[in-house]
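A.B. asks: Pasting a predicted model and its sequence here:
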Amino acid sequence: APASGAQGAGRAAPAHGTEIAPGVAYREFDIPASHGTAHAHVLDVDLSDRRVRVGLLYPGAVGARQAVSALTNGAGAVAGVNGDFFNISETQHPGVEATGAPVGPVIAGGRTLKAAVPNGQRFGPALPPGTTTEDVLGVGTDRRARLDRMALDGDVRSGDSRLALGGLNQYALPVGSVGAFTSDWGETSRVRATCGTDTDRGAPCSTDTYEVTVRRGRVVEQADTPGRGAIARGTTVLVGREAGAQWLRKLSVGERVRVHHRLVAAASRVPYRFVVGGYPVLRGGAPLPGLDTRTAAVRTAAGISDGGTRLVLLALDGAPEFRTGLTIAEVADALGQLGATDGFSLDGGGSSTLAARAPDAPAATVRNHPSGGAERPVPNGIGVFSGA
């Protein structure tokens, strides 16, 4: 395939692929690059094959993590890679629990799990110019993969009073907003949602917070600080900071409250069955302007071609001899050489993992060498499933 035009990476030389299921092939090969040789592990997924589908891998809660191989095998997938960047640590907020929750929007099986945190609250490398935490890779009900952007549309209503919803199952809420937490969040503490600002992840936690629990459309509990623990189905916990906290304080136990939320796609009119966050690096066969050409690292990425009917999942090897990896510009170039017209960067470094079954094997095993020496638990990933 023709190169995408990004500078730095040499021509990838893929070895012959091994079919691990009908419509799904695995291969590995070296990529000569600016900082040394990188080694790529690639899944080639034919979405035009009705026996093949991709979907979200996750531990069953937004605020939880698990190794990619365990996620892959637990879901019955034939292969999988790690997904979005996530809230991995809280060194700037002593005493605050890191949630493990991902940065961007998430949809699994057509059901919305969460929305995106503010740009300034993301973990991971700097976003390329013109991209946001709302950028996603998704597959629609038409079985075609595409890049898009997904924004939260929602509100909280009580009587004649209405407040736009600032978040859904997020580890960070916009300043002055109210966020909704549902049973999809899990048992993790909700305190982190009120820390930092829209432009500074490390800013202190808010001292003006309030939490309201709504069950079957009525307020049943109130608290001055966000709590933790499982949220029952049919229950929504509203967490407010600053102006949002002041709005919640006006509610009374027993008062009727309506909470509405959904994710709205910027481009596609086709409903999504699966969505994961990250950021685009390649559009229409050309790399995005301003991609980093200096910082090389172990990476995971996805490429789309053939009108969305082909998905390429790439994870670099983290073994010492390959650990220099690729720059983001080189990732875009490598995806282009694999035939992708659109490309998307996922979490990298110690998170980069690709697991796949050998033909006729009962379980998937890790094919690359994670750079930390062992699999890092991650909040989500992309699973490849076969009905054959």
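C.D. replies: Here it is on my side, so go on.
A.B. asks: drop to CA atoms for contacts and neighbour counts, all remaining ones
C.D. replies: OK.
A.B. asks: Tell me which other helices or strands the longest strand along the chain touches.
C.D. replies: Under DSSP state E, the strand in the chain containing the largest number of residues is strand 145-158. Where contact means 3 or more C-alpha pairs under 8 Å, 6 or more residues apart in numbering; DSSP states H and E, strand 145-158 is packed against strand 135-140, strand 161-164, strand 258-265, strand 342-346.
A.B. asks: Now do the helix or strand following the longest one and strand 135-140, the angle between them.
C.D. replies: On the C-terminal side of strand 258-265, the nearest following helix or strand under DSSP states H and E is strand 272-277. Using axes from the mean of the first three to the mean of the last three C-alpha atoms, to 10 degrees, the inter-axis angle of strand 272-277 relative to strand 135-140 is 160 degrees.
A.B. asks: Just the residues contacting strand 272-277, thanks.
C.D. replies: Under the criterion C-alpha atoms under 8 Å, 6 or more residues apart in numbering, residues 54-56, 83-85, 102-111, 133-141, 346, 381-382 lie in contact with strand 272-277.
A.B. asks: Restrict the residues you listed to the buried ones and give me that as a ChimeraX selection.
C.D. replies: Of these, the buried ones can be selected in ChimeraX as follows, counting by 16 or more other C-alpha atoms under 10 Å:
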select :54,55,56,83,84,85,102,103,104,105,106,107,108,110,133,134,135,136,137,138,139,140,346,381,382
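A.B. asks: Determine the longest helix present in this protein.
C.D. replies: Counting by DSSP state H, the longest helix found in the chain is helix 328-337.
A.B. asks: Find out how far that helix is from the centre of the chain, if you would.
C.D. replies: Relative to the chain's own centre, helix 328-337 is displaced by 20 Å; criterion: C-alpha atoms, centre = their mean, to the nearest Å.
A.B. asks: What of stretch 329-340?
C.D. replies: Distance, centroid of stretch 329-340 to centroid of chain: 20 Å (C-alpha atoms, centre = their mean).
A.B. asks: Run through who's touching that stretch.
C.D. replies: By C-alpha under 8 Å, 6+ apart, stretch 329-340 touches 1-9, 11-12, 31, 33, 281-282, 285, 287, 291-293, 299, 301-305, 312, 343.
A.B. asks: before we go on, here's another structure to hold up against the first:
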Amino acid sequence: MATRRKSPARGRSVLTLLAALGTLTGAALAGAAPTGAAERGTPLAPGVVYEELDIQGAKGVTHAHVLSVDLRNAKVRLGLLYPGAVAARAPVSQLADAEGAVAGVNGDFFNITETQHPDADATGASVGPAIATGHVLKAAVPGGQRFGPALPPGTTTEEVIGMGTDRRARMGRLSLRGSVRTPDGTLPLGGLNQYALPVGSVGAFTAEWGSASRKRATCGTDTERAAPCSTDTFEVTLRQGRVVAAPDTPGTGPIARGTTVLVGRETGAQWLRKLAEGEKVSVTHRLVAAGSGVPYHFALGGYPLLTGGQPLPGLDDTTAAVRTAVGLADGGRRVLLLALDGAAEYRTGLTVAEVAEALRGLGAREGFSLDGGGSTTLVARAPGETAVSVRNHPTGGAERPVPNGIGVFVGR
């Protein structure tokens, strides 16, 4: 069980969400300027401050834990926390300590269960794209295969938040671009280390995927996650650019470095069946960022809440829950990591629209939602300590293993 550590009384604030005629209209901090609440909390390291806030939502008071991260400090950076494989999970505290992070929160929504596909195990892999220290780990699953609440209108599973090589945090989209080239022709690559592939496509799995079964990638459709697994699948293993194995069905187990496994479904499976052992095949892949064009140092998925200081149209304003979110201020040079408390007295939580207003009340111009509920976790290491502690009460009474998170690093 996590132990909540209260900040000093001088750093405690109350964030009131104002509603009129059932429509959320704004947010205000009692006793503090909107952009100053987090800075009045407890310093954990130069450029990193921890703060607790009581938030009055439409369905009751909830409690928030906030990390303010100043990227203008050259010794402070953000990075991806993950357990070394895409299809793997671990508690946020374990991920943070393993990487030496001073703080962190949970990340993207993920393939948590497979009740609709009893013959295909849940992989634990995240929904959206992921980049760690500039290295591409995975691409986004089709929209219909997403786990989590409905996306706001106009958004997709390719939405990400991260930090660019210019040390500014930003939101954006990352689209997969790639191909599979054989002597008979070239086919667009449909996926990279994903728990779900588009119907009729070929996807690539590398050592970054891990040891989980690849069968789940052939289940469901682009629009229906619960649709049956495909009955027309094929797998090809490439080593040093040549076919070395071609089993009939997607397999399981770790993939060696320098090896690529291609999984096809429907038309993609039929195309792979034409390949013969020893045949030369080349696979290329990259994630293309829309917008600034600045490469991401790290990125992970979720969905946007605020842009240009305004909530996105169509945000859910009825379903309240425990949530995790990120706010960006000062042109991406200041980052707010927010996690609601899952203790019984606060478990009513906030709606997505209320989270957007809370971030705006704290001074954020951009906002991004991460996974919530039992996944919501914020960890931090106090000065002089060697390990992080969980600062919020996880909803389930203990940390839920998650596929990734955002880590705060100082002095490295």
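C.D. replies: That came in fine, so what should we check first? What you see is a predicted model; the values in this text were computed from it and never measured.
A.B. asks: Could you point out the residues of structure 2 onto which the longest helix of structure 1 aligns?
C.D. replies: Alignment of helix 328-337 of structure 1 against structure 2: residues 352-361, by TM-score structural alignment.
A.B. asks: Have a look at how far, on average, that stretch is from structure 1.
C.D. replies: Compared with structure 1 after fitting, stretch 352-361 of structure 2 deviates on average by 0.3 Å (mean C-alpha distance after the TM-score superposition for structure 1).
A.B. asks: Pull out the buried residues from that stretch.
C.D. replies: 352-361.
A.B. asks: Check stretch 28-48 of structure 1 too.
C.D. replies: Those would be 28-47, for stretch 28-48 of structure 1 by 16+ other C-alpha under 10 Å.
A.B. asks: Now do the contacts for the spatially most central residue of structure 2.
C.D. replies: With distances taken as C-alpha atoms, centre = their mean, the residue of structure 2 nearest its centroid is residue 108 (2.2 Å). For residue 108 of structure 2, the contact set (C-alpha under 8 Å, 6+ apart) comprises 126-128, 300-302, 370-371, 403-405.
A.B. asks: got it, and residue 376 of structure 1?
C.D. replies: 66-67, 350-351, 370.
A.B. asks: Any of those residues buried? List them.
C.D. replies: Going by neighbour count (16+ other C-alpha under 10 Å), the contacts of residue 376 of structure 1 have 66-67, 350-351, 370 buried.
A.B. asks: Same list (these) but as TSV, adding secondary structure.
C.D. replies: Converted to TSV, these look like this (DSSP: H, G, I helix; E, B strand; the rest coil):
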residue	secondary structure
66	strand
67	coil
350	helix
351	helix
370	coil
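A.B. asks: Would you map the helices across the stretch 1-150 of structure 2?
C.D. replies: 92-99 (DSSP state H, counting those that start in this stretch).
A.B. asks: ok, the counterpart of residue 111 of structure 2 in structure 1 - contacts?
C.D. replies: The equivalent of residue 111 of structure 2 in structure 1 is residue 87 (alignment by TM-score structural alignment). Residue 87 of structure 1 makes contact with 98-103, 122-123, 171, according to C-alpha under 8 Å, 6+ apart.
A.B. asks: any idea how far residue 87 of structure 1 lies from residue 244 of structure 1?
C.D. replies: 23 Å (C-alpha to C-alpha, to the nearest Å).
A.B. asks: Over to residue 331 of structure 1?
C.D. replies: 41 Å.
A.B. asks: Could you do residue 217 of structure 1 as well?
C.D. replies: Distance from residue 217 of structure 1 to residue 244 of structure 1, by C-alpha to C-alpha: 19 Å.
A.B. asks: Over to residue 13 of structure 1?
C.D. replies: 54 Å.
A.B. asks: still on that earlier bit, just the buried residues of stretch 28-48 of structure 1: which are in strands?
C.D. replies: 28-33, 36-46.
A.B. asks: Give the aligned range of stretch 109-125 of structure 1 in structure 2.
C.D. replies: With TM-score structural alignment as the criterion, stretch 109-125 of structure 1 aligns to 133-149.
A.B. asks: how long is stretch 184-204 of structure 1 from one end to the other?
C.D. replies: 27 Å.
A.B. asks: In structure 2, which residue range corresponds to that stretch?
C.D. replies: Under TM-score structural alignment, the match for stretch 184-204 of structure 1 is residues 208-228.
A.B. asks: re earlier: from the contacts of residue 87 of structure 1, which single one is nearest residue 253 of structure 1?
C.D. replies: Nearest to residue 253 of structure 1, judged by C-alpha to C-alpha, of these is residue 171 at 26.1 Å.
A.B. asks: what's the alignment partner in structure 2 of the closest one in contact with, if anything?
C.D. replies: Superposed on structure 2 with TM-score structural alignment, residue 171 of structure 1 falls opposite residue 195. Residues in contact with residue 195 of structure 2 (C-alpha under 8 Å, 6+ apart) are 111, 123, 125, 141, 214, 216-217.
A.B. asks: I appreciate the help and will end here.
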